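**Student:** Coordinates for the following, if possible.
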Amino acid sequence: MFVFQEQIEENLPLFNARYDEAITDSREAHHFVPDTPGKIKITLGKDEPGTIQTFVIPHSHMDVGWVYTVQESMQAYAANVYTTVTEELLKGRQRKFIAVEQEFFRLWWDSVATDTQKLQVRNLLKEGRLEFIIGGQVMHDEAVTELDDQILQLTEGHGFLYETFGVRPQYSWHVDPFGASATTPVVFALAGFNAHLISRIDYDLKDDMQQNKKLQFVWRGSPSLGQQQDIFTHTMDQFSYCTPSYLPFSNRSGFYWNGVALFPSPPEDGIYPNMSLPVSSDSLHLYAKTMADNIKERAAWFRTNHVLWPWILKSSESTSSYDLYILVTSSGLSYRRYRIMLETSPCSNESDCLPTYVGRVVKFDRQIVNKSKKQGVRLLPVMNECYTLRLDQDTNLLNSITDRDTGRTVKATQDFLEYHANGDVQQGPISDNYIFTSNGPAVSVSKAVGMEIVIGKLVTEIRQHFYRKETDKDYSYVVYTRLYNVPAEYDGKMLCHRLEQEYKVGPLELNREAVLRTYTDLKNEKTIFTDNNGYQVLKRQYKAYMNNTVARNYYPLVRTAYIEDDSTRIVLLSERSHGVSSQDNGQVEVMLHRRLWNNQEWNLGYNLTLNDTSVVRPVFWLMLGSKPVTSALYPRSGLALEHRPVVMLLDIPEKPSVKSWPEGHSRVHAEPVSLPPNLHIQSLSIPGWRYSSNHSEQLRDIQQDFDRVLLRIMHLYEVEEDPVLSLPAAINLKDLLSGLGTVASVEERSLTGTWDLSELNRWKWRTSQKEDKGLRTDQRVDSPGRSTGFGQLKNRYPCCCGELGRDTFFLTVFLLRYFTRTRITPYSFPVTDEY
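**Tutor:** Just a heads-up that it's a prediction; the model follows:
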């Protein structure tokens, strides 16, 4: 997936306090922690007004899978980081270090660390000289990751840390993700963090924040949330780890991190001190004046720590900036299961056949795509109960879609286009893994289109084949569009209100980036709405830039994107992340595939040219309708697409044998449970089980506490998004989870489950803010008189048998303990509602 040019920094992911001068094998790299304490006082000259305190933060950030695999990274350098850091911390009680990603630390802990080193780590943690920051498996990407995965990887890491060391991370260190999503501060606040640090944001935005002293702020990631989800956020300044590229460097390393010096101005003689020597007070002396000048310059970009800038950044105010699968056997909570018997012999006539056998294929002649040809004369309707599609038989392209609920017809057609990319750095900007830079507008690649329609009782499929040349034997692109005919006895509102499209794209020609563009007559003024990590939708208005305007108007599509006019909306739902844009009025285009090569030394050295000759088959669901109808349907439809039911070919006996249940666990049958339409079971898992780096070993040997489950319930709608569905919804957890056994108690927990909310006291901030749209903490309606059936809770909480609203929590987490339990598969897994 590409990210956008203005968000790219040319420096490498960096390590602090790393000593690797003149080494030939990175396995020899040794991590030093400075003799100097983490807080350095630099006294200025006599004419200076005072003293500036500098805080040096020795830390690690190691990508879990980049150009090397996790195993290769462990062998090359990652294991040695923790070995040498532990060694160096023991050399002075004033030395401190923060560790970020748990994947590498766990591997070191499980397979490398000795008993002595483990004891040393425990002591360092107790003394506060080693600290875990973020605490997830990785420093997750913010642009294209999905909310479920973010929560899962964070939960894995937090569970390990709490079980192993009894510690709970309280701060983030997001120095490396490209861009800053508004979802991240929400997730971190709900996980119990007190502060958040970001770095790689749009250069222009960061410059504006520096000039206006806005690098520090209190961030509220959603308009639906209140003060209890605010989080203090610090933005690293423009220099971040490195100096401006125009400054000269000597042959000797300065403060050297992967070859990039730290401070923006060299000493007066233009030569940095030789940092190949151990870091000491003497070796730091020559740096002190330069460092002081630099920090003094940076200090002007921030308010003092006594008067923090009183401002809340709401995502809606800055819109342009920002599986494993399992067969769920929990009674009452799984998908409905259908058993389809297949015939073993051909049907004698159509009336004897099951619907899976009924299908009539109608083929159409290949048509030349010619804009000058008269169109819209011979239109073929294809319909179900919700939509009528009209196909132009003179082009074999889509002509229009009619929403049968409202009678509104939208002119709509689709085409594949390609952006041409430059591959020679001497000829101008290039496209690669990180950057999308086109040579010009996208070019239509199809000269002819073939079509056939397969008509069935349950599904009608339209197949369109796109050819580069009129005489080509093989097609280059395919669109499969499916309309579902819902049986009368089935509640298929969501099924009826979607056009399922599957594409076949590739292999591409070299230096091509393929998009599917949908043209409509909606007057959207080139404005598109896209989601952040499958959580919330933001408005993206088209902007013109001095350079690379096409790419800078692309945004991540993780699950949802739509365009709209005053009355009608067209929604795209995706099962994976893409780039999406509205480059012209009424248009929406999605990047589907890329094949690139360039001669940039960096890309060649790390194999980042993306010379991908594969064929991809992405799937989208399209929805057309009024704003109220699509608002009600797209959140649940997006989840249904992402967590599609598993279709399995099995030989199931008529009376399957029942294996004995573990001692102390009963088998409970419960009636199916339907949640209110604005709530979603985000996950159901068994918390607190011991982690092993060997997953197979973990599943085999783990001793789960089957008496506890961690339940996350998510409200799907923002405040004021829908007049009805945005309201709190009533649920009864006793009824909801009756299929798991008899509930003994319920606790409300932090997002990752490690904090009881009654014990979590996060930092609070006094800000000059507007009145909240949602409820404040002290406005939550308690229900002390209601009978929950869960026994006595530590704290009264209305959601046990009451109302759950997005304005209090977008995601509420419960820890439930059972007297008796049914058996549940020992993974953390997503459970979806009935679709």
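
**Student:** okay, CA-based contacts and neighbour counts for the rest of this
**Tutor:** Noted.

**Student:** Pretty sure Glu513 sits against Tyr419.
**Tutor:** Yes. Counting by Cα atoms under 8 Å, Glu513 touches Tyr419, with 5.0 Å between them.

**Student:** So these two - more neighbours on which side?
**Tutor:** More neighbours surround Glu513 than the other of Glu513 and Tyr419, with 23 against 20 (other Cα atoms under 10 Å).

**Student:** Contacts only, for the more buried one.
**Tutor:** Taking Cα atoms under 8 Å, 6 or more residues apart in numbering, we find Glu513 in contact with 418-421, 591-596.

**Student:** Disregarding flanking residues, what is the spatial nearest neighbour of it?
**Tutor:** Arg594 (4.3 Å; Cα to Cα, 6 or more residues apart in numbering).

**Student:** and that neighbour, what does it touch?
**Tutor:** With Cα under 8 Å, 6+ apart, Arg594 has these contacts: 508, 511-514, 610, 612.

**Student:** Which helix or which strand is home to it?
**Tutor:** Assessed by DSSP states H and E, Arg594 sits inside strand 587-595.

**Student:** Can you name every helix or strand that the helix or strand just after that strand contacts?
**Tutor:** Next along the chain after strand 587-595, taking DSSP H and E as the criterion, comes helix 601-606. Packing contacts for helix 601-606, counted by 3 or more Cα pairs under 8 Å, 6 or more residues apart in numbering; DSSP states H and E, involve no helix or strand.

**Student:** got the contact list for helix 601-606?
**Tutor:** Helix 601-606 has contacts (Cα under 8 Å, 6+ apart) with 67, 432, 598, 608-609.

**Student:** and those, which are buried?
**Tutor:** When these are checked for burial by 16 or more other Cα atoms under 10 Å, the buried set is 432, 598, 608-609.

**Student:** follow-up on the earlier one: what is the nearest of the contacts of helix 601-606 to Leu639?
**Tutor:** Nearest to Leu639 out of the contacts of helix 601-606 is Asp432 (Cα to Cα; 30.9 Å).

**Student:** Grab the nearest non-local neighbour of the residue most central in space within the chain.
**Tutor:** The residue lying closest to the centre of the chain (Cα atoms, centre = their mean) is Thr145, at 2.1 Å. Ranked by Cα to Cα, 6+ apart and with sequence neighbours excluded, the top spatial neighbour of Thr145 is Asn533, at 5.7 Å.

**Student:** helices or strands up against the strand or helix carrying Ile731?
**Tutor:** According to DSSP H and E, Ile731 maps onto strand 729-732. Other elements packing on strand 729-732 under the criterion 3+ Cα pairs under 8 Å, 6+ apart are strand 801-804.

**Student:** which residues in the stretch 1-150 of the chain form helices?
**Tutor:** Counting by DSSP state H, counting those that start in this stretch, the stretch 1-150 of the chain has helices at residues 70-73, 79-89, 102-111, 115-126, 147-165.

**Student:** one more to line up against the first:
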Amino acid sequence: MQKCITILSLLYSLLKYGETACYYSSNACPQVEKDFLNVHIVPHSHDDVGWLKTVEQYYYGANNSIQNAGVQYIYDSVLEELWKDPEKKFVSVEMEFFSHWWKEQSSHMKRKTHKVVERGQLEFVGGGWCMNDEAAAMYVDIVDQMTLGLKFINDTFGDCAAPKAVWQIDPFGHSREQASIFAQMGFEYLFLGRIDYQDKAARLSNREMEMTWVASDSLNTSIFTGVLYNTYSPPPGFCFDILCGDETIVDDPDSPMFNIDRRSKQLVAYILEQSKHYKTNNIIITMGEDFHYQNAHTWYKNLDKLIKYINKVYFNSNIRLFYSTPSCYGEAVKNAFVEALPRKTDDFFPYASDPHAYWTGYFTSRPTFKGLVRHSSNLLRACKQIQTMAVKRRSNVLFQFQRSQAIAQHHDAVTGTAKQHVNNDYLLRLDQGIRSCSKIFSESFNHLLSLNGSTMRQEYCTMLNISQCWTTEQNAPFIVTLYNPVTIRSSHTVRIPVTDGSYAVTDHEGRLVASQMVPIAEAVLRLPGRNSTATNELVFIAEDLPPLGLRSYHVQTPEGKPGRRMLRSRSRTIKLPNEKDVTVSAYGLSLTFDRHTGQLIQVGNEMFQQQLLFYRGMSGNNSQFEFRASGAYIFRPNGTEALPLQPVTKLTTIFGPIVTEIRQHISANTMQIFRLHRNASYIELDWILGPIPIEDGIGKEYISRFTVPAIRNNGTFYTDSNGREVLERQLNHQATYKLNITEPTAGNFYPVNSFAYVEDKLTKMRMTVLNDRAQGVSSLLPGSLEFMIHRRLLHDDAFGVGEALNETAYGVGLAARGTHWLTLGNSETVARFLAQRMVHPPILMFAPTTFSAEEFRQSYRMELALINRDLPPNVNLLTLEPWDDEGRVLVRFEHFYGVGEDERFSHPVTISLKDLFPTLKIQSVEEVNLAANRHIRIVNADELVLNPMEIRTLIVST
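**Tutor:** Model (predicted):
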């Protein structure tokens, strides 16, 4: 029977994905003429998934006092025009909006839409849930949001409608990893709107606006990439939307307003000028802007007149205009190239739009939201794993969380560049997703762990980041269940907010676990909005958590005596200045702090400095380039020197058997905590900042600077790209154009999602700093890395958002808390493994109980692995989620080391899916592309080879 099922599954896949007559792909493109200048007119609307209005306001056309925009009317209007004239075309990008429109349509309208898609008139480009940001988004979230949108297209219109082109016209700079992801998804053409103004000028001059982007050092990925001439706007004076005021086209010769001859000359002049900067006889003219085509008739009627007139009058000039699409244009250019395309191997960061507008501030803007996006990403990943193992079916609850996380990747969401009320909506959506995921966890844990049908309601504490959890503060005993979402055994330090008292922690085998009581830091206790009775944190080490596994711990307050194996921390406070430097040693590591400043000055035997500093934000009215203000998008400091915060007033040292802390007291609301762990070789820096003071009328941009004087890096540093491959950065230098840097500080900041490092090539000494959310980073001083961690500014930077980045919460300026991990040495392996650990920490769930530890063990399994064996340490289970209602499962495995990156781990590995998951009985395995919308092959589940940096995507039938 098993063999029959496998064969039937194979036949199904071959029938479904075999060669089909997608006659509306290349056959739908207009024929280009070899001896003509072919002008591809591309009607489009750029529809932000939230920016000045919320997602729903944009869709329904509400709150038009802010912006006249209603996406539902765009699709209503465009589809009518496409249906009437098969020559007309339009492109659709964001599936968040199109899917919303689709579900509201009648069956008749759906049939008409199918037809215009089949005719190639409505072309999906990109096709993700949104047009994601490329600096602050992690690769797993990019892959997920693209997969969500492309699955909708595939399920609705079939795999023949899969997009061939990507339309990244508005993100503020472009990453190499993003290009690699697109190439792995099977896209053929990538079009960009925004690149640095100096880069663009050089490309226009050299006719290098189109290139082959080689997007990986480890993978054979490349993609044809074109830079649009006018970002994505129409030629000046040729915007025919109801939102525009440009002169309409009058082609009646009897009218006193007749102007088509003059207007055609203007457009032809523009076309000829643009064509000088491109190498083939094909150019693209973008006809659209933000939320255009609510009345598509006005656009198409004017364009029809221009196309008809110019094609007739300028026929002998060999100019020909026609409606086209990005994929048709890309195909025409590739076919017309007679020489090799220029190659690009780096990325397009940082992006500057003028000499004083470096868009590097958004790498850090709204740091708490960026932290939430990272946090919810890990939670969603774990939630999908648990749902797959326990239920094996998709659910609307899970889909809504996926949708919220996808929306958060939009280039005005995770970037922190939306209006405050819009950002509040993003926060609300993620909060709802997190709470729904908590219910999935609770139900699934009961299903997986209950031995006798008994149930307990487990809660996910959303405020653990401020040391607050009602369940642990109000109940004893209670259960804490950890879910380890990675496929290797790992150990983690658990911190649980509790009230004063004594606690005993019992593990799955009934053993008492060593624990430590640590006072909660004063700056945390004073965080705005904190509403908690907890004054301490119970700390213990969860040793050897099973891979993809669950383990519960029983925590109770022993009656009448302190809990065995629980120790209170020993602490002392040292006022500054002190008689001598303060050295704290624990678990084989030592830190030394300056007797006067309280700053960290030495790690072990290595001279080292960590400083909390700030840049003063530039004020300005933005009337000219030199008056540009620092704002949500733009980082523009007033001066190149970073200034110190007020000095450290005292140091508090806290010693214990599990964790040792050194707390720098800077002000009532600002503190840094250096933490040494018994089970870790890195140094943790926990920072609490805010509200940033603005009483002096000056906005401020806070940085954390790490310096090793012995490292001579000569202005070179390294950052990840969306959390994956590493790129070399060089101060004041760009590989593809001569850089004249007019903002020496802001112009040298780059996005970092996971880690950055500096190293000395001679001594091999390396300093690596890992970050827990997207931030901006640079190495402006020798041997240093400085991470921008918080921003509060008092002026808008005039790029549309219309608000200063003066974020408040609970009636005061925004307070933020975050983490950096620091390592020193010459090991190349540690950063990758630590990054996996930081990005994918265990999920903690809490439940009150009346059971004793022994009674609980009789009613519930306290440990369970959802995978039968550890995967190799350099392999990550990137995706495990329910795929459809047929019980199929989407699985992605990734090799997270690059070629030549490490002697041990940069080699191919082989894994087997056979009996890998205890709750999944695998029938067949189909390999698909990274977006899971194109079939590759049927694969042998017993032997799956992963090469360095390779991600393999599988649809598993169970």
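
**Student:** Any idea what the TM-score is?
**Tutor:** Once the chains are laid over each other, their TM-score by TM-score structural alignment, normalised by the length of structure 1 reads 0.73; 654 aligned residues with a Cα RMSD of 3.3 Å.

**Student:** what about stretch 129-141 of structure 1, how long is it end to end?
**Tutor:** The first residue of stretch 129-141 of structure 1 is 28 Å away from its last residue (Cα to Cα, to the nearest Å).

**Student:** how close does the strand holding Ile731 of structure 1 sit to structure 2?
**Tutor:** Averaged over the aligned pairs, strand 729-732 of structure 1 sits 1.4 Å from structure 2 after superposition, using mean Cα distance after the TM-score superposition for structure 1.

**Student:** Which stretch of structure 2 lines up against that strand?
**Tutor:** Mapped onto structure 2 using TM-score structural alignment, strand 729-732 of structure 1 spans residues 909-912.

**Student:** any idea what the residue nearest to Glu513 of structure 1 aligns with in structure 2?
**Tutor:** Checking with TM-score structural alignment, Arg594 of structure 1 has Arg791 as its match.

**Student:** what's the spacing between its match and Ser353 of structure 2?
**Tutor:** 21 Å.

**Student:** Show me what the longest helix along structure 2 is packed against.
**Tutor:** Of all the segments assigned as helix in structure 2 under DSSP state H, the longest by residue count is helix 420-449. Secondary-structure packing of helix 420-449 of structure 2 (3+ Cα pairs under 8 Å, 6+ apart): helix 367-390, helix 396-407.

**Student:** Among the contacts of helix 601-606 of structure 1, which one sits closest to Leu624 of structure 1?
**Tutor:** Asp432 (34.5 Å).

**Student:** So for the closest one, what's the nearest residue that isn't a sequence neighbour?
**Tutor:** Nearest to Asp432 of structure 1 is Thr609, by Cα to Cα, 6+ apart, at 5.5 Å.

**Student:** isn't there a strand covering that neighbour?
**Tutor:** No. Under DSSP: H, G, I helix; E, B strand; the rest coil, Thr609 of structure 1 falls outside any strand and is assigned coil.

**Student:** residues touching it, list them.
**Tutor:** Thr609 of structure 1 touches 432-433, 596-598, 603, counting by Cα under 8 Å, 6+ apart.

**Student:** need those residues in TSV with distance to Trp257 of structure 1, can you?
**Tutor:** TSV is the format used below for the contacts of Thr609 of structure 1 (distance: Cα to Cα, whole Å):
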residue	distance to Trp257 of structure 1
Asp432	24
Asn433	23
Leu596	30
Trp597	29
Asn598	27
Asn603	20
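
**Student:** Give the burial count for the aligned partner of Glu803 of structure 2 in structure 1, as a bare number.
**Tutor:** Superposed on structure 1 with TM-score structural alignment, Glu803 of structure 2 falls opposite Asn607. By the criterion of other Cα under 10 Å, Asn607 of structure 1 has 13 neighbours.

**Student:** From Asp176 of structure 1, how far out is Asn607 of structure 1?
**Tutor:** From Asn607 of structure 1 over to Asp176 of structure 1 (counting by Cα to Cα), the distance is 20 Å.

**Student:** now for Ala442 of structure 1: what does it line up with in structure 2?
**Tutor:** Per TM-score structural alignment, Ala442 of structure 1 is aligned with Ala642.

**Student:** for Leu675 of structure 1, that is, sorry about that
**Tutor:** By TM-score structural alignment, Leu675 of structure 1 lines up with Leu871.

**Student:** Isn't its match up against Thr487?
**Tutor:** Yes. Assessed by Cα under 8 Å, Leu871 of structure 2 is found in contact with Thr487 at 5.7 Å.

**Student:** quick one: Phe232 of structure 1 and Asn194 touch, right?
**Tutor:** Yes. With contact taken as Cα under 8 Å, Phe232 of structure 1 and Asn194 are classed as touching, separated by 6.8 Å.

**Student:** quick one on the thing from earlier: quick one: the residue nearest to Asp432 of structure 1 and Glu418 of structure 1, what's the gap?
**Tutor:** 18 Å.

**Student:** Nearest residue to Pro326 of structure 2 in space, ignoring adjacent ones along the chain?
**Tutor:** Nearest non-adjacent residue to Pro326 of structure 2 (Cα to Cα, 6+ apart): Ala165, at 6.3 Å.

**Student:** Around the one you found, count how many other residues there are.
**Tutor:** 27.

**Student:** Also the one 5 residues further on?
**Tutor:** Counted by other Cα under 10 Å, the residues lying close to Asp170 of structure 2 total 20.

**Student:** Same check on Met566 of structure 2?
**Tutor:** So Met566 of structure 2, with other Cα under 10 Å, has 21 neighbours.

**Student:** Same question for the one 3 residues further on.
**Tutor:** By the criterion of other Cα under 10 Å, Ser569 of structure 2 has 19 neighbours.

**Student:** Over in structure 1, tell me which residue corresponds to it.
**Tutor:** Aligned partner of Ser569 of structure 2 by TM-score structural alignment: Gly359.

**Student:** Spit out the contact partners of that match.
**Tutor:** So Gly359 of structure 1 contacts 454-457 (Cα under 8 Å, 6+ apart).

**Student:** Please check these and keep the buried ones.
**Tutor:** 454-457.

**Student:** still on that earlier bit, mind putting the helices and strands packed on helix 420-449 of structure 2 in JSON lines, distance to Ser681 of structure 2 and mean neighbour count included?
**Tutor:** JSON lines is the format used below for these (distance: least, Cα to Cα, whole Å; neighbours: other Cα atoms under 10 Å):
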{"stretch": "helix 367-390", "distance to Ser681 of structure 2": "23", "mean neighbour count": "22"}
{"stretch": "helix 396-407", "distance to Ser681 of structure 2": "33", "mean neighbour count": "21"}
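
**Student:** Now distance to Phe152 of structure 2 too, for the ones you listed, in TSV please.
**Tutor:** TSV is the format used below for those (distance: least, Cα to Cα, whole Å):
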stretch	distance to Phe152 of structure 2
helix 367-390	18
helix 396-407	12
